[in-house]
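Sequence first, then the predicted structure:
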Amino acid sequence: MDALLTSTFSVAIAEIGDKTQLLALVLAIRFSNKSAIISAILLATLMNHFIAAYLGQWAIGWLDPQWSRYIIAASFFAIALWVLIPDKIDDDDHRFYKLGAFGATFILFFIAEIGDKTQIATVVLAAKYQSLTWVVIGTTLGMLIANVPVVLAGHFSANKLPMALIHRGCALIFALLGIATLMW
């Protein structure tokens, strides 16, 4: 249950103001089929985060348990610093719009999530909890919690939120996860 709750909460918070959330906003403004956008976000996230979680569990199997604890803690600290850097969305993604709401969203979300903070967090969370299923479900729920409201209210602007405060809070959460990893 810790894997599910921690994964959901940490990714939902990390996603606020992230480039994929900005992408969700752009797609919601561009396309009227909100259910296609949400379905594509769900599928792209499930696939991407499954691969990431699998990689995290595979990698941790090769490391000495003592070293893995330090590497996981260091990764949480690195993510804590990384979330303090605001994301921007690429402007050249319009070439995928001809694929329609579902196709464009699926491809753009899958690509945007590669190497993104939330994907790296998924790798680290899977390594920490050794629970591929619960981490993938949790990180996917976190992505949906953060992105579905943006899609449904496409006119909503992320700059109405206290982004600096949200990013600092998210950094604190990942730092606390790093400390907890070192202590237990």
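Great, that's in hand. This structure is a prediction, so every number in the text was calculated from the model and none was measured.

Please make it C-alpha for all contacts and neighbour counts, starting now.
Noted.

Now do the longest helix along the chain: which elements does it pack against?
Longest helix of the chain, by residue count under DSSP state H: helix 34-60. Counting contacts by 3 or more C-alpha pairs under 8 Å, 6 or more residues apart in numbering; DSSP states H and E, helix 34-60 packs against helix 19-30, helix 100-113, helix 117-129, helix 132-152.

Return the distance of that helix from the chain's centre.
9 Å (C-alpha atoms, centre = their mean, to the nearest Å).

just checking, next helix/strand downstream of that helix?
Of the helices and strands lying after helix 34-60 in sequence (DSSP states H and E), the nearest is helix 65-82.

Who are the packing partners of that following helix?
Here helix 65-82 touches helix 117-129, helix 163-183, going by 3+ C-alpha pairs under 8 Å, 6+ apart.

So which of the ones you listed is the most surrounded?
Highest mean neighbour count of the helices and strands packed on helix 65-82: helix 117-129, a mean of 25 (counted as mean count of other C-alpha atoms under 10 Å).

residue nearest the centroid of the chain?
In the chain, the centroid-proximal residue (C-alpha atoms, centre = their mean) is residue 118; its distance is 2.7 Å.

Report how many residues lie close to the nearest residue to that one once chain neighbours are set aside.
Leaving aside its sequence neighbours, residue 118 sits nearest to residue 11 (C-alpha to C-alpha, 6 or more residues apart in numbering; 5.9 Å). Here the number of neighbours of residue 11 (other C-alpha atoms under 10 Å) works out to 25.

I'd like the distance between residue 80 and residue 117.
10 Å (C-alpha to C-alpha, to the nearest Å).

Equivalent analysis for residue 126, please.
Distance of residue 126 to residue 117, computed by C-alpha to C-alpha: 14 Å.

One more: residue 154?
Distance of residue 154 to residue 117, computed by C-alpha to C-alpha: 23 Å.

next up, a second structure to put side by side with the first:
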Amino acid sequence: MEAFLTSLIFVVLAEMGDKTQLLGMCFATRYRWQTVLWGVFVATVLNHLFAVEVGNYLTRFVPISYIQIAAAVSFIIFGLWTIRGDELDESCANAKYSPFWTVAIAFFMAEMGDKTQLATVALAAKFNTVIPVWLGTTVGMMIANAIGIIIGVTLGKRIPERLVKWISAAIFIFFGFVGLYQNLPEKFLTMPFMIGAVVVVALCAYYLVKLEKKPELAKE
């Protein structure tokens, strides 16, 4: 019981204001709250089980910084995907990836190398148990993200859809760049490289906006 309660409290406190809670908030402004909650639940269950059972072994062969870099790049991709996400919103039933899988994949990647995943590994080692820590961290994540989803649902009713989309994309891309800055080797953290990365992402966003406007012009 101690392992469960400790894990639950630790994760709830750690997730307050964390990127995954902000993601839940953003997704809740675009998709049904039930879909977001189930996506978060599935991603958390799988990710934290991975952390407890495999995480400590994986880091022996793959440096955690590589995992965090991959997660950061995926965040930038999700941000650009959000900008071009209108088709997904309009035809979710026929889309290649449904809102549920969009949320689940985003959350799973967000947790890769995140402090709560690393904390799950540490807590499992400390208490030398799997199930209580896994359940505690999972419940803690659900509580923290439920708070974010409630806020997101409230904001979604008051903020224009286009603004919501750009705020969501900006949060994805921001955390992507923060992750890269924190984990890339110092030789890459030069001013030309960083400016170049920002320019490339900005050009991609501009191109996606252009693609978005073409169907609108065709309708007119």
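Structure received. Keep in mind that this is a model prediction, so the values were computed, not measured.

if we can go back for a sec, now which residue in structure 2 aligns to the residue nearest to the centre of structure 1?
Alignment note: residue 118 of structure 1 maps to residue 116 in structure 2; criterion TM-score structural alignment.

coming back round to it: report the contact partners of the residue nearest to residue 118 of structure 1.
With contact taken as C-alpha atoms under 8 Å, 6 or more residues apart in numbering, residue 11 of structure 1 is in contact with 118, 121, 139, 142, 143.

can you check residue 49 of structure 2 too?
Shown in contact with residue 49 of structure 2 (C-alpha under 8 Å, 6+ apart): residue 134.

in which helix or strand would I find residue 207 of structure 2?
Using DSSP H and E, residue 207 of structure 2 maps to helix 191-219.

Ignore what I typed, I meant residue 4 of structure 2.
Using DSSP H and E, residue 4 of structure 2 sits within helix 2-15.

Check the mean deviation of that helix from structure 1.
Here helix 2-15 of structure 2, set against structure 1 after superposition, deviates by a mean of 0.5 Å using mean C-alpha distance after the TM-score superposition for structure 1.

Now do the buried residues in that helix.
3, 4, 5, 6, 7, 8, 9, 10, 11, 12, 15 (16 or more other C-alpha atoms under 10 Å).

picking that back up, dump the helices and strands packed on helix 65-82 of structure 1 into CSV; add distance to residue 66 of structure 1 as well.
CSV is the format used below for those (distance: least, C-alpha to C-alpha, whole Å):
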stretch, distance to residue 66 of structure 1
helix 117-129, 12
helix 163-183, 10
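
what about the closest residue to residue 55 of structure 1 other than its chain neighbours, distance to residue 131 of structure 1?
Once flanking residues are discounted, residue 55 of structure 1 sits nearest to residue 123: 6.4 Å by C-alpha to C-alpha, 6+ apart. Residue 123 of structure 1 is 11 Å from residue 131 of structure 1, where distance means C-alpha to C-alpha.

ok, now how distant is residue 60 of structure 1 from residue 174 of structure 1?
Here residue 60 of structure 1 is placed at a distance of 19 Å from residue 174 of structure 1 (C-alpha to C-alpha).

hmm, who's touching stretch 70-81 of structure 1?
Contacts with stretch 70-81 of structure 1, where a contact means C-alpha under 8 Å, 6+ apart, come from 117, 120-121, 124, 127-128, 170-175, 177-179, 181-182.

before we move on, what about stretch 68-83 of structure 2?
Applying C-alpha under 8 Å, 6+ apart, the external contacts of stretch 68-83 of structure 2 come out as 106, 109-110, 112-114, 165-166, 168-180, 183-184, 204-205, 208-209.

try it again with 6 Å
109, 113, 169, 172, 173, 176, 179, 180 (C-alpha atoms under 6 Å, 6 or more residues apart in numbering).

Tell me which of these fall in strands.
Applying DSSP state E to the contacts of stretch 68-83 of structure 2, no entry is found in strands.

most neighbours, which of these?
Within the contacts of stretch 68-83 of structure 2, most neighbours by other C-alpha under 10 Å means residue 172, with 28 neighbours.

Could you check how far that one is from residue 67 of structure 2?
Noted for residue 172 of structure 2: a distance of 17 Å to residue 67 of structure 2, by C-alpha to C-alpha.

mind checking what residue 168 of structure 2 lines up with in structure 1?
For residue 168 of structure 2, no residue is aligned by TM-score structural alignment.

Once you drop chain neighbours, what's closest to residue 168 of structure 2?
Counting by C-alpha to C-alpha, 6+ apart, the nearest residue to residue 168 of structure 2 once its immediate chain neighbours are dropped is residue 26, at 5.5 Å.

Would you mind giving the contacts of stretch 68-83 of structure 2 as a markdown table with distance to residue 200 of structure 2 added?
Shown next, in a markdown table, are those (distance: C-alpha to C-alpha, whole Å):
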| residue | distance to residue 200 of structure 2 |
| --- | --- |
| 109 | 22 |
| 113 | 25 |
| 169 | 15 |
| 172 | 16 |
| 173 | 12 |
| 176 | 14 |
| 179 | 17 |
| 180 | 15 |
